[in-house]
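Curious how this folds, go ahead:
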Amino acid sequence: MIRTVLALSVLSAAPVQADVSRAVTDHILPGFAQFATHAEALSATAAADCTPAAVQPAYQAAFDAWLGVANLHIGPSETGALSIAYWPDDRAFTPRALTALIADPASRDPATFAEVSIAARGLFALDMLLYDPAFAGYAAGDATCTLVQVVSADLAAQATALDAAWRDAFAAVLTSAGAPGNATYMTGDEALRALYTQLLTGLTFDADMRLARPLGTFDQPRPRMAEAWRSGRPLRNVVLSVKAAQGLAHALTDTDLPLTDAAVARVEVAASRIDDPAFQTVTDPQARLLVDVLHQRVAAVEVAIDTEIGGALGIAAGFNALDGD
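Take a look at the predicted model:
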């Protein structure tokens, strides 16, 4: 069950100073630039050789870079992230959309590809094309190989556009909060609240989606609901996402965060004890226990950040927008 956290309000003057500008300059903008660089490298790799063995390493590197900024869903990322990482896909739209694109050469036109369903775009489309046996048996020159090139080029274009939108426009909106003419953030507290919300919402997503979904229940675990399980990424995605939250937490504050750092270290220890990075062995009680421990450790990072940043800055947790109630 998704916990009730977030949708925050600033309550009092904070003894610890927050620095939205530093968070933007030192953490957010470098993260989007890195993702754009790796997405462009992925596109270049696929253009040269679109077979799975050639593209997979570049795909993994691009996904790693995405995790550094994946939990930001404000500004241009509010909609931009949807077609970069369409997950979860509980109705299996992605395989159906990809099958249709492979069958129709006209639909693979790079000039119009941005208009296709978001289920056929981005990292999770590539996850299926490069790793799922139903798609990944293609050879150079096949329709699927061409589709990998088109999806990769489209991902690079999305990453470049998102990087530019943050760098050239939205960064200034966040860092000029409270200035005349800024209708998005009327005060500095609003900008701080927006970033802090993203910080905790990301950790909630890690616990309640990336971990709780494949865990399911003891009697009915759901390994195929793990994120990017085909490419063996579920465990890595959790760890990288938590590390990104830690980085944003440090960028937001001007003090040490020993509780947060200790909680993240415990996440890494728990992750190191899991033998199956794809979470496909959660059907085994012992393996499931190790993933459940990781789930608890990720939840503890939220508590630590709420204590060290939320408490110190006078920010209280309310309702998570993901609750839907």
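
contacts, neighbours, all on C-alpha from now
Fine.

Burial check on Leu289, number of neighbours?
15 (other Cα atoms under 10 Å).

Which secondary structure elements does whichever strand or helix holds it sit against?
Assigned by DSSP states H and E, Leu289 belongs to helix 285-305. Using 3 or more Cα pairs under 8 Å, 6 or more residues apart in numbering; DSSP states H and E as the contact test, the elements touching helix 285-305 are helix 188-205, helix 212-215, helix 258-272.

Please state the offset of the second one from the chain centre?
When you say that, I think you mean helix 212-215. 17 Å (Cα atoms, centre = their mean, to the nearest Å).

Next: the last one.
Taking Cα atoms, centre = their mean, one finds helix 258-272 lying 19 Å from the centre of the chain it belongs to.

for stretch 33-46, same thing?
17 Å.

And stretch 113-128, by the same measure?
On Cα atoms, centre = their mean, the centre of stretch 113-128 falls 16 Å from that of its chain.

Also stretch 279-288?
Distance, centroid of stretch 279-288 to centroid of chain: 24 Å (Cα atoms, centre = their mean).

The nearest residue to Val151 once chain neighbours are set aside: what's it in contact with?
Computed as Cα to Cα, 6 or more residues apart in numbering, the closest residue to Val151 that is not its neighbour in sequence is Arg121, at 5.9 Å. By Cα atoms under 8 Å, 6 or more residues apart in numbering, Arg121 lies in contact with Ser83, Ile84, Tyr86, Val151, Asp154, Leu155.

And this one, please, so the two structures can be compared:
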Amino acid sequence: MRYSLMLCACLAASPAMAGIEEALTDHILPGFAGFSTAADALAVTAEADCSPDALRAPWNAAFDAWTEIGDVRMGPSETGALSVSFWPDARGFTPKTLRRLISSEEEVGTDPTAFADVSIAARGLFALEQMLYDADFDDYAPGSYACTLVQTATADLASQAQALEAGWRDGYSAVLRSAGAEGNSAFLSEQEAMTALYTQVLSSLEFTADSRLGRPLGTFERPRPTRAEAWRSGRSLRNVLLYAEAAEEMAMALSDGEMPQTEAAMQRLRDAAEKVSDPSLQDIEDPSARLRVEIVQQNVRALSGYIEQELGVPLGLTAGFNSQDGD
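Sure, this is the predicted structure:
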């Protein structure tokens, strides 16, 4: 009886470990598994039919799955995510690289194994978006080099997804779970691991506000609508919401209590997004359309603030460095 009481007391005094386990089992691990499944389905579809009409739906499903964990940039994802989601592409490397591959019909574009050594600008979700939605690329014929390139890129994406899932499931999850244990040089305490996960949440929301929304907004005098993430496929606003929802979900998993203000802030963000007229954010040169997007941006920042209040402050957490910082 005394042992049981002591055990309960120890568990109650260790909210960080509970939060780490819940973040892994409720959010991160199923998120990577879901992305792997969706990427594999995309590759299977492409093998049977490489046409944009056939691939747009499974590509969108794969992108949806990616947003669950795409902003978790630690462990296997710290570098592994770069070739899945090469954005922003400020210098237009993706179309340049794709044009070079197609015009020269480079052999590497027909070999999914060798394709892993291609520039990350030609790999992942955004290179596929260019092939499936850009008028300069999406008119390829069945059996053409471009068709094969799309099949190669989808197979490569599936391989990347499998590697990320395995890296988290079979390796890095144990590193987080053993935070503070002897021999764990990555996290010398449970608090360090908790801080690292908390940083992913706030960094995701910061990146959404500053880059996913801030880049296309530009300035009032010079908006840059084509700098919006995934604008060709019309999912710029959808990405904002899905990444924000993923950040909220991970915050809730990390928390050892209710977060009513955070939940309310997320709902206000959804409500604000419903008023945006163009989901690709291409109409923001119009002042009224711009204002609606700015209100969405304000709500993303407000959501981050409530997470700090309801998660960070009670647990004594302060966000640290994240691999997306400075983008």
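
Nearest to Ala171 of the first structure, out of the helices and strands packed on helix 285-305 of the first structure?
helix 188-205 (10.8 Å; Cα to Cα).

tell me the secondary structure for the counterpart of Ala157 of the first structure in the second structure?
When the second structure is aligned by TM-score structural alignment, the residue opposite Ala157 of the first structure is Ser159. At Ser159 of the second structure, secondary structure determined by DSSP: H, G, I helix; E, B strand; the rest coil is helix.

about what we covered before: pull up the aligned stretch in the second structure for the helix holding Leu289 of the first structure.
Alignment of helix 285-305 of the first structure against the second structure: residues 287-307, by TM-score structural alignment.

Flag every buried residue along that stretch.
289-290, 292-297, 299-307 (16 or more other Cα atoms under 10 Å).

cool, and stretch 23-36 of the first structure?
Ala23, Val24, His27, Ile28, Leu29, Pro30, Gly31, Phe32, Ala33, Gln34, Phe35, Ala36.

Other residues contacting that stretch?
Contacts of stretch 23-36 of the first structure (Cα under 8 Å, 6+ apart): 62, 65-66, 68-69, 156, 159-160, 162-163, 166-167, 171, 174-175, 247-248, 251-252.

hey, which of the helices and strands packed on helix 285-305 of the first structure is tucked in deepest?
Most buried of these, by mean neighbour count (mean count of other Cα atoms under 10 Å): helix 212-215, with a mean of 24.

which residues touch it?
Contacts for helix 212-215 of the first structure (Cα under 8 Å, 6+ apart): 1, 221-226, 279, 282, 288, 291-292, 295.

Which parts of the stretch 1-150 of the first structure are strands?
9-10 (DSSP state E, counting those that start in this stretch).

thinking again about what came up before, any idea how far the residue nearest to Val151 of the first structure lies from Ala244 of the first structure?
24 Å (Cα to Cα, to the nearest Å).

swap in Gly137 of the first structure?
Gly137 of the first structure is 34 Å from Ala244 of the first structure, by Cα to Cα.

And Leu294 of the first structure, by the same measure?
17 Å.

Contact partners for the most centrally placed residue in the second structure?
With distances taken as Cα atoms, centre = their mean, Gly70 lies nearest the centre of the second structure, 2.1 Å away. By Cα under 8 Å, 6+ apart, the contact list for Gly70 of the second structure reads Ala81, Ser85, Tyr243.

most neighbours, which of the residues you listed?
Tyr243 (23 neighbours).

Per the alignment, name the residue of the second structure opposite Gln220 of the first structure.
Match for Gln220 of the first structure (TM-score structural alignment): Arg222.

thinking again about what came up before, compare Gly137 and Ala244 of the first structure and say which is more crowded by neighbours.
Higher neighbour count among Gly137 of the first structure and Ala244: Ala244, with 23 against 15, using other Cα under 10 Å.

Give me the aligned partner of that one over in the second structure.
Match for Ala244 of the first structure (TM-score structural alignment): Ala246.

show me the contacts for the closest residue to that match other than its chain neighbours.
Excluding its sequence neighbours, the residue lying closest to Ala246 of the second structure (Cα to Cα, 6+ apart) is Glu68, at 5.2 Å. For Glu68 of the second structure, the contacting residues are His27, Ile28, Gly31, Leu242, Tyr243, Ala246, by Cα under 8 Å, 6+ apart.

cool, Thr45 of the first structure as well?
Ala54, Val55, Ala58 are the contacts of Thr45 of the first structure under Cα under 8 Å, 6+ apart.
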